[in-house]
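Engineer: I'll drop the sequence and a predicted model, then ask my questions.
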Amino acid sequence: MLLSTGPEVLRADDPDVRARLAESARITDGVAITSAQFEKWFAERSAAQLHEVTPIPFAKLRNWSFAGGSGNLVHDSGRFFSVAGLTAEVDDGPVRRWSQPIIVQPEIGLLGIAVREIDGVLHLLMQAKAEPGNPNGVQLSPTVQATKSNYTGVHRGRQVPYVEHFARADPCRVIADVLQSEHGAWFYRKRNRNMIVEVGPEVEAGEDFCWLTLGQVHEQLGIDHRVNMDARTVLSCLPGFGAEDRGLHSNTEILHWITSNQAVHDVETTLVGLGNLPGWRQSEWTISHERGVFFSVNAVDIVANSREVGGWTQPLIEPHGVGLVGLLVKRIDGVPHALLRARIEPGYIDAIELAPTVQGTPENHAHLSGPLHQQLLDFGQGPDERVLFDAELSEEGGRFYHSRSRYKIVEVGDDHPVEEPPGHYWITLPQITWLLQHRHYLNVQARSIIACLRAHEVSAANFHKAIRRDTP
C-alpha cells in the first residue's frame, strides 16, 4: 500500500493536537485505506494467522512447573508471570473474605499506538494480532503489545516490531504516556505503560499492520470482538477534543471523593501458596472453584505462525460465564455525565479504582442476596433508558481464555434521579479524560467503555452535523 507523506511531524505540545484528533475522528472512510479495503485486508490477515490452542494436563507444560513448598505455577526462567494464591479481606461488598488464584506479573508491559499524518489526516497504526485466548482468533491491537520479557528477548524469539519507537521515544513526540492497571480481580498489582507516540513518514505499515483514521477505529469498536482490550485502554488515554462543559462536580471535588474512598476502605491482601488453597480444587487438568463458578486455571499448548516464537505452552485463566460492563449516562443541565463507581478489587495497588456503573458476571452473584445480582440482570431494561452502545468484547487474550463481556452504555432520561447511590459519582467525559492522564484512577473495564462512549459521542456529533447540512 503506497502512502503519501504528510507535513511536519506532529508534536505532543502542538496546540492543534485536539483539532487534528477531532478531524481524524470525523473521517470514517478512506484516506490511507477505505473501509471496504480494510475489511478485505483484515479478513486476509485473519486467514493467514495460524493459532492452534490445545488443552493439556499441567504435567505436559514445557518450562512451567509447580514450585515446591508454595505450589505456585511458575516459569523456569523466573520471568513472564506466575500463578499464586491470594487471601483477601475487605470492609465493603457482598463477600468480605475469600481466597483465590491470581496472576503475579511484576513486569510493566508496554502498550503503544503509533500515530502519523497521511495526506494531512492523523492516522493510528493498528495491528491484526492473534492471541491464544481470543474467542475469534485475530483482533485489532495496538502497534506494540508486549511484556518486558517479550521485548527484551527472554523468549529468544523475533524482535517485537516498532518497539524502538516507544522504548526510546523522543519526549517531544509523546502524546500520552501513563501507567494503568489491568484486571484487579485476576492480576496482582499488574500495570501496563499506555503510550501514544507520533512518528514520521518513514514509518510504514508492515504485513500485519494498517494505518486507520480515529474514525475508522471508532467504527471497529462497535463490532463484537474486533478491537482488543489493550487497544481499547490505549485509546482511552487519547487527549480529549470535546467542549470543556461544567460538570455537576468540580475537579477538586472529584479528587477529594476518590482520595476519600482510597483512604477509608480497608483492603488486606496476602500472597500465599497456590497449593491447598481454601475453596479451590486442583486436578491434573485444572484448578477450579469447588462451586464451579468464577474461573479456572488451565494449561494449553499453542502453535502460531505470526508470533515472536512458533510454539509454546502456558497457563490460561478461563472465566465462567459472560460478564456485563454497564455504564449509565445522563444529561445534567445539558451536559453528558457518566455514573462511575468506586470499586474494590484485590489486585489494585490502591484500595479502589473507578469502575463502570455495573460490572460483574451474573452467575457469580446468583447465590448472594443483595442488589448487585439484580442490577446485572436488569441493566438497560428501564422504561426511560436508551441504549447508546451494545457489543460483546473480549478481555486480554494472552492470559485469559475466551473471556467475554457485554459492554453496554445506556442513557437515562430526566426521570432518573441526579442523586448518586452510595459509592457512585456523576463525572463528565472531559473530566474523565483529565483523570486518565494520571495512573490508577480508572480500572481497565472503565477505560474500555470510555473508549466506546467517545466513539458514540463522535458518531452522534457527526450525524447531527450531517442533518444540519442537509436541512434546507
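Structural biologist: Yep, it's here.
Engineer: From now on I want contacts and neighbour counts done on CA atoms only, so please keep to that.
Structural biologist: OK.
Engineer: What segments of the stretch 301-450 of the chain are strands?
Structural biologist: 311-319, 323-332, 335-344, 352-355, 358-360, 385-394, 404-412, 424-428 (DSSP state E, counting those that start in this stretch).
Engineer: nearest to A114, of these?
Structural biologist: Judged by Cα to Cα, the one of those that comes nearest to A114 is strand 385-394, at 22.8 Å.
Engineer: Does anything pack onto that closest one? Which helices or strands?
Structural biologist: strand 404-412, helix 444-470 (3 or more Cα pairs under 8 Å, 6 or more residues apart in numbering; DSSP states H and E).
Engineer: and the angle from that strand to strand 323-332?
Structural biologist: Orientation of strand 385-394 against strand 323-332 (axes from the mean of the first three to the mean of the last three Cα atoms, to 10 degrees) gives an angle of 150 degrees.
Engineer: which of the strands of the stretch 301-450 of the chain is buried the deepest?
Structural biologist: Scoring the strands of the stretch 301-450 of the chain by mean neighbour count under mean count of other Cα atoms under 10 Å gives strand 352-355 as the most buried, with a mean of 25.
Engineer: Report the separation between S236 and S403.
Structural biologist: Separation of S236 from S403 (Cα to Cα, to the nearest Å): 20 Å.
Engineer: swap that for G275, sorry
Structural biologist: From G275 to S403 the distance is 25 Å (Cα to Cα).
Engineer: One more: Q375?
Structural biologist: 21 Å.
Engineer: Comparing the two, which residue is more hemmed in?
Structural biologist: S403 (22 against 17; other Cα atoms under 10 Å).
Engineer: My guess is that one contacts E395. True?
Structural biologist: Yes - if you go by Cα atoms under 8 Å, S403 and E395 touch, sitting 5.4 Å apart.
Engineer: what residues does stretch 179-187 touch?
Structural biologist: Residues from elsewhere that reach stretch 179-187 (Cα atoms under 8 Å, 6 or more residues apart in numbering): 101-105, 189-194, 345-348, 438-440, 443-445.
Engineer: then this one, side by side with the first:
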Amino acid sequence: MQDRLDSVEQILDWRSKQLSLSAFHYERIPLSQCRAWRLADGRIEHSTRRFFSVAGIAAASASPAVNTQSQPIIDQPEVGTLAFLLRHLDGQCDVLVQAKTEPGNVGAAQLAPTVQATLSNYNRLHGGAPTRYLEYFDITTDTTSDQLQSEQGTRFLAKYNRNATREIVGSGPEPAGEAWRWCGMEPLLALLHHDYVINTDARSVLVASPWESLGPDGSPFSFARGACNFGADLFTSHGTQDDKAVHNFVDLLDRLSAARLSASIVLCPVPIDSISGWIFEDSEIADEGRSRFRVGYHRIQALDREVPRWDQPLLSDFHAVNVVLVCQRRGGVLHFLLRHAVEIGFREGVQFGPSLQLTATEHLRDPFQRPLVDLIEEGIVHADVWASDEGGRFDHNRVRYRIVQLPDGLECSDGPAASWATLSQIRKLLKISGALTNEARSVLSLLLPYLWKA
C-alpha cells in the first residue's frame, strides 16, 4: 500500500479502484418494498425510529423567498461527525481521506472526510462495522477546529453537523483498508476544481478549517499574490481590517440579525401523505408540477460500506441548481456578495448564502437574484465546478458552483437582501455556527486551491 498519494492522478486512480471494489449498484423500488422503512405517524420513517425520517411541513414567512410553502423535508435531529485528520511529516502536510461510496453521488465514489458518520451509524444501529478513526475526534481530544455547521436548509429540518479537524505530528495511523489514504494537501485542494470528485462534507470541513494549516507557508494566498491579479486580491482581502470594508463585522452581524427578524418564519407539521400541492404514491412523492423535487425509494449495494446492502429514501431535484458567488473590488479591496438566504430548515431562519442560488425555473421569481443573472455575464469566472450534493440523502442533485468577479465600477448594490464582506470577515463567519449556508461554504471552498497557486 502506497503511504502517500502526492499527485492528482494518483488520487483519482485510487478513487477509481475503490469504486470497482465497492461493486456499487442501486435501483428504484416502491415504498412497499423498501426494507425497514414505512409510513407511520404521518412520516416516512425507519423501523428503529432512528437514522432519519421524511416529514411534511408547511411554512409561512414575510419573505418572498418562502411566502407560503409546503413540502417534504428530511428530519434528522442527530448531530453527525464530519472530520479530517491532518499530519505533518517530513515538512509535508497530508490529509487522511476516505473514498466513500454513496448512492446519490454522481460517479458513486467521491472523496470524503476521514470520519463521516451519523450518530446512529457510529452507535452501530445498522449492525455493521464500527466507524473508523472516531477515537481521534472524541470530545476529550484537542481538535484544531470544531464547530457545528448547517446542512441544506431547503431540504433538512434544523440539521447541523459537527465539522472538525485535528492535526498530529508524525506518521499517524495506518489507512484502515483500501477506502482510506493519506493524500498530499496540494493535490487534494486542486481537486476542488474538478467535477464530482470532492463531496459536500469534505468541502465544508476543509473551508471551515484554519486556512493557515492548509497552505504551504502558514500565510494564506501569499503564493498566489505573485501569480495572478486574483491571487493578489485574495491576499489583500484576507488581510484587510474592518475600517477598509464596506461594512464592519458588527454591522454585518446586525444586518443578518435584521434579516432574521424580518423573515418571521412559522412552521407547522403536516402528514407526509397529504401535503398541499404534492402527490403521494407508493413509487414516489413529487410536487404536482414536477418542478421542485421528488422523494424516491432505493435498494443499494456498496460492498465497501459498514453495511454492504440497505434500502432508503433519497430526495432528487428535477432541475440542476446554479450557485454563483459574486465578488468585486470595492474601495480597492475584493469583497464577496453574501445573500441573506431565507430557508425553512434553518433554526435561525436566515444565514449568509451565495450571491445567487437558483434552478432554471426559478430565476424570474426572486427580485434580488434576477438582476444578478444578467450581471454575472459581464464578469470574469475564476472557478466553475459541477458537484452532486449530499449523496447520502440526495439522488444525483447536480449543482454548478461558480465564483465570478464583476468589473470595477459596475453597479451592484447589496441593499437589504445581501451584504458585501471581505475575505477576512468571511473567515470570522466560518467560525460561527449557523452563519454561512452549506452552499456558501461549498462555493467558498473553491478559493482553497489558490492557497497553493504560485
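Structural biologist: Yep, that arrived. Every value quoted in this text rests on a predicted model; they were computed, and no experiment measured them.
Engineer: May I have the TM-score of the superposed chains?
Structural biologist: Once superposed, chain against chain, the TM-score is 0.89 (TM-score structural alignment, normalised by the length of the second structure); 425 aligned residues with a Cα RMSD of 1.8 Å.
Engineer: Out of the helices and strands packed on strand 385-394 of the first structure, which one sits most buried?
Structural biologist: Comparing those by mean count of other Cα under 10 Å gives strand 404-412 as most buried, with a mean of 22.
Engineer: distance between stretch 451-469 of the first structure and the chain's centre?
Structural biologist: On the basis of Cα atoms, centre = their mean, to the nearest Å, stretch 451-469 of the first structure sits 23 Å off its chain's mean C-alpha point.
Engineer: Contacts for it next, please.
Structural biologist: So stretch 451-469 of the first structure is contacted by 25-26, 215, 218-219, 221-222, 232-233, 235-236, 388-389, 409 (Cα under 8 Å, 6+ apart).
Engineer: Quick check: strands, which of those residues are part of them?
Structural biologist: Among the contacts of stretch 451-469 of the first structure, the members found in strands (DSSP state E) are L388, F389, I409.
Engineer: Specify which member of these is nearest to L271 of the first structure.
Structural biologist: Using Cα to Cα, I409 comes nearest to L271 of the first structure of these, at 35.6 Å.
Engineer: wait, doesn't that closest one sit right on L324?
Structural biologist: No - I409 of the first structure is beyond contact range of L324, at 10.7 Å (criterion: Cα under 8 Å).
Engineer: how about E290 of the first structure, what does it touch?
Structural biologist: G279, W280, R281.
Engineer: Within the helices and strands, which one has the aligned partner of the last one in the second structure?
Structural biologist: The one in question is R281 of the first structure. Under the alignment (TM-score structural alignment), R281 of the first structure maps onto I279 of the second structure. Assessed by DSSP states H and E, I279 of the second structure sits inside strand 278-280.
Engineer: Can you name every helix or strand that that strand contacts?
Structural biologist: Checking 3+ Cα pairs under 8 Å, 6+ apart, strand 278-280 of the second structure ends up next to strand 284-287.
Engineer: Just the residues contacting the strand it packs on, thanks.
Structural biologist: Here strand 284-287 of the second structure makes contact (Cα under 8 Å, 6+ apart) with P30, L31, G277, W278, I279, F280, R292, F293, R294, V295, G296, Y297.
Engineer: What is the nearest of these to Q18 of the second structure?
Structural biologist: Y297 (25.0 Å).
Engineer: pretty sure the closest one is in a helix, no?
Structural biologist: No - membership of Y297 of the second structure in a helix is not supported by DSSP: H, G, I helix; E, B strand; the rest coil, which gives strand.
Engineer: In the first structure, what residue corresponds to it?
Structural biologist: Under the alignment by TM-score structural alignment, Y297 of the second structure pairs with A299 in the first structure.
Engineer: can you give me the helices in the stretch 51-200 of the first structure?
Structural biologist: Assigned by DSSP state H, counting those that start in this stretch, the stretch 51-200 of the first structure shows helices spanning 148-151, 164-167.
Engineer: Which residues does the first one contact?
Structural biologist: So that's helix 148-151 of the first structure. In contact with helix 148-151 of the first structure (Cα under 8 Å, 6+ apart) are residues R79, F80, E107, I108, G109, L110, H155, Q159, V160, V163.
Engineer: Now restrict these to buried residues only.
Structural biologist: R79, F80, I108, G109, L110, V160, V163 (16 or more other Cα atoms under 10 Å).
Engineer: show me the contacts for the fourth one.
Structural biologist: Going by Cα under 8 Å, 6+ apart, G109 of the first structure touches Q145, A146, T147, K148, R191, N192, R193.
Engineer: tell me which of those residues is nearest to H424 of the first structure?
Structural biologist: R191 (24.4 Å).
Engineer: what range in the first structure matches the strand or helix carrying R260 of the second structure?
Structural biologist: Assigned by DSSP H and E, R260 of the second structure falls within helix 249-263. Counting by TM-score structural alignment, helix 249-263 of the second structure falls onto residues 251-265 of the first structure.
Engineer: so Q100 of the first structure touches W280, yeah?
Structural biologist: Yes - the pair Q100 of the first structure and W280 qualifies as a contact (Cα under 8 Å) at a distance of 7.3 Å.
Engineer: Quick check: T34 of the first structure vs M1 of the first structure, distance?
Structural biologist: 12 Å.
Engineer: More neighbours: which of those two?
Structural biologist: Each of T34 of the first structure and M1 has its neighbours counted (other Cα under 10 Å); T34 has more, 14 against 11.
Engineer: how about TSV for the contacts of strand 284-287 of the second structure, with neighbour count and distance to I198 of the second structure added?
Structural biologist: Output for the contacts of strand 284-287 of the second structure, formatted as TSV (neighbours: other Cα atoms under 10 Å; distance: Cα to Cα, whole Å):
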residue	neighbour count	distance to I198 of the second structure
P30	15	31
L31	22	31
G277	13	35
W278	19	33
I279	17	34
F280	17	34
R292	16	25
F293	20	23
R294	23	25
V295	20	24
G296	22	24
Y297	24	25
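Engineer: Sounds good, over and out.
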